[in-house]
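Peer 1: missing the sequence, but the structure's below:
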């Protein structure tokens, strides 16, 4: 490295400072974008802004970085919404290992990063999404949210309440009480689907169940959701028959809950998860787009190994 490009002690210290904030910044960006890859890119853009700033003049690095990153995400969301409207078939969020999302001890924390909530977040405007994420996940007051978004406090409060109202209107029914019950339900579902047991599958599914599959044009998947208990059971049994030959199945954790992984050799080829209500499984979401599985593949935490 030539002398002109050699990092100064101040720059090295600034880089170390940024790394202390990186996990929280990724957690924020992922909740904003629903994409691990886009979240990493946004965090890297924030680092470049940090690297170019006069960091000695930044009195509070954490809030400064949160504001920079939030606004980078708002810009990305505007273009992402246009891309997702042209996405081939169903768009689903990327799975992320819980350790990358910060504390998920409480049910509310797990719900906030669930696929159901992240999918519903797509229906919010970017400022509404930012207001909800900053307030609920990071404890920002409405006044602090207003400072990040360059709005008045009243406007920030309105964004938050509008976003929360829209989310509440589409909230899914309450599912299993804890991760152990959810994992047990997933294991029962797996056995029935693998055996092609349509009767048992139908017993596990709610009458209005919906199945979404996301191939992104990169892997075979249904382009439209499959609705209803009978159609869903037949579709899922056929899916397992076609795509699980030579595939190793594994129960693991993602986004604060249990998921089913499909491996072909060392390649992760699918991630499936269930959402349950009082009457059974209300939704099945299956990701097969390889672009969305790469980030998770080396970061998952196994729950158990199917034999």
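Peer 2: Sure thing, it's come through. In this text, all values refer to a predicted model and were calculated from it rather than measured experimentally.
Peer 1: only C-alpha atoms for contact and neighbour calcs from this point on.
Peer 2: Fine.
Peer 1: and residue 67, what element?
Peer 2: According to DSSP states H and E, residue 67 maps onto helix 61-85.
Peer 1: Against which helices or strands is that helix packed?
Peer 2: With contacts taken as 3 or more C-alpha pairs under 8 Å, 6 or more residues apart in numbering; DSSP states H and E, helix 61-85 sits against helix 9-33, helix 36-52, helix 126-132, helix 142-149.
Peer 1: In a strand, residue 87, correct?
Peer 2: No - per DSSP: H, G, I helix; E, B strand; the rest coil, residue 87 lies outside any strand segment and is coil.
Peer 1: Just to check, it is in contact with residue 216?
Peer 2: Yes - judged on C-alpha atoms under 8 Å, residue 87 makes contact with residue 216 at a distance of 6.6 Å.
Peer 1: more crowded one of the two?
Peer 2: Each of residue 87 and residue 216 has its neighbours counted (other C-alpha atoms under 10 Å); residue 216 has more, 21 against 15.
Peer 1: that older thread, mind listing residues that contact whichever helix or strand comes after the helix holding residue 67?
Peer 2: Counting by DSSP H and E, the next helix or strand C-terminal to helix 61-85 is helix 107-112. Helix 107-112 is touched from outside by 103, 104, 117, 118, 137, 255, 256, 257, with contacts defined as C-alpha atoms under 8 Å, 6 or more residues apart in numbering.
Peer 1: Provide a ChimeraX selection command restricted to the buried entries of these.
Peer 2: Isolation of the buried members of the contacts of helix 107-112 (16 or more other C-alpha atoms under 10 Å) is achieved in ChimeraX through the command below:
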select :104,117,118,137,255,256,257
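Peer 1: that older thread, how about the helices and strands packed on helix 61-85, which one is nearest residue 91?
Peer 2: Closest of the helices and strands packed on helix 61-85 to residue 91 is helix 9-33, at 12.5 Å (criterion: C-alpha to C-alpha).
Peer 1: Use this one as the comparison:
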């Protein structure tokens, strides 16, 4: 069973921990953890990738972890032999429950994960357990249990026995859920959920140049024939079109959006969930995060996150 770190920053004059500026409030728990010699920071670091990869949002992941830690405070841990194993199992199942509840009330045609910066993490805090953006998007095709089984087996190297014990199913059911999940992902499934394809920076610079200068031919050469553009504005932002497919339609929309809404914004090249991305800022406010999926050096998919609730915690 393998676990790992994620991108954490700590504010020197505060007792709270930050994940990309998302605060874990420890006020009610700090005294308890100190008296129990409980390594809260390390536990949060370890638990976060499990919750985030299942839920796809930082806020919900944070809530799942907080719920589990608060409940753990109220029990007698003397009978628990493996504290980290117990907390991990609890966070996974809490995340599954939250995801199921959220799925029932989500009415959007396009729902995109909350982006996480994987570019500026310190060497020893790189979010290597955070899955690629494209894979998190594809996970929306799966049931919550299929998603959880796939993540635990393919990303965290759990055995089917460990998965069965963790989420309360049989070993055979775990195998079936994994097989069913892989079938749904189909040709989009990579050999490993952590196979990240590096894209040379000139690709992104050429894209910016084409968009800014209205160079239709250059942009067309960068897009695959079946390119798609997905946009998530959440509840607050009405996007022009949630899903656009095809080279011509996508190209026309990109030029229109830049000319109408993005011309005055500053653009930064970044890395989000281990994939190339563009960040559009109005001053210090992140307005749009575009995550790019490349195939054979061509842009295959652009994921545009415009929902302010999914951008407010992004670390610049």
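Peer 2: Looks like it came in fine. This structure is a prediction, so every number in the text was calculated from the model and none was measured.
Peer 1: Figure out which of the helices and strands packed on helix 61-85 of structure 1 is closest to residue 287 of structure 1.
Peer 2: It is, among the helices and strands packed on helix 61-85 of structure 1 and with distance given as C-alpha to C-alpha, helix 36-52, at 13.8 Å.
Peer 1: Please name every helix or strand in contact with that closest one.
Peer 2: helix 9-33, helix 61-85, helix 290-297.
Peer 1: TSV for the ones you listed, including mean neighbour count and distance to residue 221 of structure 1?
Peer 2: Below are the helices and strands packed on helix 36-52 of structure 1 laid out as TSV (neighbours: other C-alpha atoms under 10 Å; distance: least, C-alpha to C-alpha, whole Å):
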stretch	mean neighbour count	distance to residue 221 of structure 1
helix 9-33	18	23
helix 61-85	17	16
helix 290-297	19	12
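Peer 1: Tell me which of the ones you listed lies nearest to residue 168 of structure 1.
Peer 2: With distances scored as C-alpha to C-alpha, the stretch of the helices and strands packed on helix 36-52 of structure 1 nearest to residue 168 of structure 1 is helix 9-33 (17.2 Å).
Peer 1: and that closest one with helix 36-52, angle?
Peer 2: Here helix 9-33 of structure 1 points in a direction 150 degrees away from that of helix 36-52 (axes from the mean of the first three to the mean of the last three C-alpha atoms, to 10 degrees).
Peer 1: average gap between helix 9-33 of structure 1 and structure 2?
Peer 2: By mean C-alpha distance after the TM-score superposition for structure 1, the fitted helix 9-33 of structure 1 averages 2.4 Å away from its aligned residues in structure 2.
Peer 1: May I see the helices and strands packed on helix 36-52 of structure 1 arranged in JSON lines, with distance to residue 167 of structure 1 as well?
Peer 2: Listed next are these as JSON lines, based on distance: least, C-alpha to C-alpha, whole Å:
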{"stretch": "helix 9-33", "distance to residue 167 of structure 1": "14"}
{"stretch": "helix 61-85", "distance to residue 167 of structure 1": "18"}
{"stretch": "helix 290-297", "distance to residue 167 of structure 1": "24"}
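Peer 1: Narrow the contacts of helix 107-112 of structure 1 to those in strands?
Peer 2: residue 257 (DSSP state E).
Peer 1: picking that back up, can you list the helices and strands packed on helix 61-85 of structure 1 in TSV and add distance to residue 192 of structure 1?
Peer 2: Listed next are the helices and strands packed on helix 61-85 of structure 1 as TSV, based on distance: least, C-alpha to C-alpha, whole Å:
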stretch	distance to residue 192 of structure 1
helix 9-33	33
helix 36-52	32
helix 126-132	38
helix 142-149	47
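Peer 1: Out of the ones you listed, which is closest to residue 235 of structure 1?
Peer 2: Closest among those, using C-alpha to C-alpha: helix 36-52, at 28.8 Å.
Peer 1: now that closest one: which residue numbers in structure 2?
Peer 2: Mapped onto structure 2 using TM-score structural alignment, helix 36-52 of structure 1 covers residues 58-74.
Peer 1: Enumerate the positions of the matching stretch that are buried.
Peer 2: Buried positions in stretch 58-74 of structure 2, judged by neighbour count with 16+ other C-alpha under 10 Å: 58, 59, 60, 61, 62, 63, 64, 65, 66, 68, 69.
Peer 1: So which residues make contact with it?
Peer 2: Contacts for stretch 58-74 of structure 2 (C-alpha under 8 Å, 6+ apart): 22, 24, 29, 32, 44, 47-48, 51-52, 55, 87, 90-91, 94-95, 98, 114.
Peer 1: The stretch 101-250 of structure 1: helices as residue ranges?
Peer 2: 107-112, 115-121, 126-132, 138, 142-149, 153-169, 179-195, 198-204, 229-243 (DSSP state H, counting those that start in this stretch).
Peer 1: Find me the equivalent region of the third one in structure 2.
Peer 2: Residues 144-150 of structure 2 are the counterpart of helix 126-132 of structure 1, counting by TM-score structural alignment.
Peer 1: what's the mean distance for the matching stretch versus structure 1?
Peer 2: Averaged out, stretch 144-150 of structure 2 is 1.0 Å away (mean C-alpha distance after the TM-score superposition for structure 1).
Peer 1: ditto for stretch 285-292 of structure 2
Peer 2: When structure 1 is overlaid, stretch 285-292 of structure 2 sits 0.9 Å from its aligned residues on average, using mean C-alpha distance after the TM-score superposition for structure 1.
Peer 1: Spatially, and excluding backbone neighbours, which residue is closest to the alignment partner in structure 2 of residue 72 of structure 1.
Peer 2: Aligned counterpart of residue 72 of structure 1 in structure 2: residue 94 (TM-score structural alignment). Leaving out its chain neighbours, the residue that sits closest to residue 94 of structure 2 by C-alpha to C-alpha, 6 or more residues apart in numbering is residue 64, at 5.9 Å.
Peer 1: residue contacts, residue 139 of structure 2?
Peer 2: Residue 139 of structure 2 touches 147, 185, counting by C-alpha under 8 Å, 6+ apart.
Peer 1: my bad, residue 68 of structure 1
Peer 2: When contacts are counted by C-alpha under 8 Å, 6+ apart, residue 68 of structure 1 touches 46, 49.
Peer 1: where's the aligned partner of residue 286 of structure 1 in structure 2, which helix or strand?
Peer 2: Aligned counterpart of residue 286 of structure 1 in structure 2: residue 304 (TM-score structural alignment). Assigned by DSSP H and E, residue 304 of structure 2 belongs to strand 298-305.
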